[in-house]
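Colleague: Let's see this in three dimensions:
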Amino acid sequence: MSGGENSSRLIDVVLDESIGRSTPDVEHERAVAIFDLIEENAFHPVGDEGGGPYRLNLSLADSRLVLKVTREDGGDVVTHILSLTPFRRIVKDYFLICESYYQAIRSATPSQIEAIDMGRRGLHNEGSQTLMDRLSGKIEVDFDTARRLFTLVCVLHWRG
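Modeller: All right, here's what the predicted structure looks like:
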């Protein structure tokens, strides 16, 4: 991909030190989530005429997610602060169903595993849609980008 159609995208995602570090497993999941997000995304701050590509710095402040968007050269674009409250139940339920899924892999039947996985995907989609709704009018993202961002929001909460 090259040219103008590719400028509305993220080329870097950084987790601020306010996020804190975790277990090696959690750090690995965070790295994978960031890699997947950078690999394929559609990301454009609403009203930004300067164009991307963009860098995203994520931090936490008072139970809020701070999304600081800059240009490739580091120039400021916009900072948005999202309350994490609308995500609490979804993230909590998502972790519970993921635990069930990992336990099921060891002992359940394929149909039981598939049923749990369908529930897991459904919650992930719900969280992704909630994130898209919360970013509406602030940052334009497609559903796949919202899914990858929601994965990152989840691993920010995961303590391992």
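
Colleague: drop to CA atoms for contacts and neighbour counts, all remaining ones
Modeller: Fine.

Colleague: Can you give the distance of the top helix by length along the chain from its chain's centre?
Modeller: Secondary structure of the chain per DSSP state H: the longest helix is helix 110-135. Helix 110-135 sits 14 Å away from the centroid of its parent chain (Cα atoms, centre = their mean, to the nearest Å).

Colleague: what does stretch 24-31 give?
Modeller: Per Cα atoms, centre = their mean, the displacement of stretch 24-31 from the mean C-alpha position of its chain is 14 Å.

Colleague: now the helices: where do they sit in this protein?
Modeller: So, for the chain - with DSSP H - the helices run 24-39, 88-107, 110-135, 143-157.

Colleague: Just want the angle from the shortest one to helix 110-135.
Modeller: Interaxial angle, helix 143-157 versus helix 110-135 (axes from the mean of the first three to the mean of the last three Cα atoms, to 10 degrees): 100 degrees.

Colleague: Proceed likewise with the subsequent sequence, for comparison:
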Amino acid sequence: MSERDQNARLVDVELDESIGRSTPDVEHERAVAIFDLIEDNAFAPVGDTGEGPYKLRLSLAEARLVFAISREDGETVVTHILSLTPFRRIVKDYYMICESYYDAIRSSTPSQIEAIDMGRRGLHNEGSQTLLDRLSGKIEVDFDTARRLFTLVCVLHWRG
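Modeller: As a prediction, the model looks like this:
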């Protein structure tokens, strides 16, 4: 991996106060999602002639998710705004199947749990691909990073 590639990553993710705070359980899930994202990611704004690593500040403006990207030293790089509308159905379905999964853990057979989990992973992949598509031409991320970002998008919608 070249030095440029090693710097094409996030070193910090911050949630703006516009996201709002929630229950301790939801805050914990948000912290875990951010930790997982920072721990392993590939992230580079398209067309950035400077160098990472990058910081990401997420905020909500109306029904849009704002990606404010800066360098590690705080220098602004770019801001991208994505509509959350394409994610509404996927996030809603994902939460429904997650509830089914957690209910199944308590009372279903291993094969039933596995079937529900496969559906849950499939929806997560669909949401990740949607995010990858929406970021195309704006921010270069790999599929695993898109998965971690989609997890964070889901947790932002979770009010507890």
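
Colleague: what's the TM-score here?
Modeller: Here the TM-score for the pair of chains, by TM-score structural alignment, normalised by the length of structure 1, is 0.98; 160 aligned residues with a Cα RMSD of 1.0 Å.

Colleague: ok so, going back, among the helices of structure 1, which comes closest to residue 71 of structure 1?
Modeller: For the helices of structure 1, proximity to residue 71 of structure 1 was assessed by Cα to Cα; helix 24-39 is nearest, at 14.5 Å.

Colleague: Identify each buried residue in the closest one, please.
Modeller: By 16 or more other Cα atoms under 10 Å, the buried positions in helix 24-39 of structure 1 come out as 26, 27, 29, 30, 31, 33, 34, 36, 37, 38.

Colleague: Over to stretch 106-120 of structure 1?
Modeller: Result for stretch 106-120 of structure 1 [16+ other Cα under 10 Å]: buried residues 113, 116, 117, 119, 120.

Colleague: do the same with stretch 60-69 of structure 1
Modeller: Buried, per 16+ other Cα under 10 Å, within stretch 60-69 of structure 1: 60, 65, 66, 67, 68, 69.

Colleague: Closest one to residue 109 of structure 1 out of the residues you listed, please.
Modeller: residue 65 (38.6 Å).

Colleague: Find the nearest non-adjacent residue to that closest one, please.
Modeller: Nearest residue to residue 65 of structure 1, sequence neighbours excluded (Cα to Cα, 6 or more residues apart in numbering): residue 82, at 5.1 Å.

Colleague: and which of the buried residues of helix 24-39 of structure 1 is nearest residue 143 of structure 1?
Modeller: residue 37 (11.9 Å).

Colleague: Test my guess that that closest one contacts residue 150.
Modeller: No - here residue 37 of structure 1 lies out of contact with residue 150, judged by Cα atoms under 8 Å, at a distance of 10.0 Å.

Colleague: No more questions from me, cheers.
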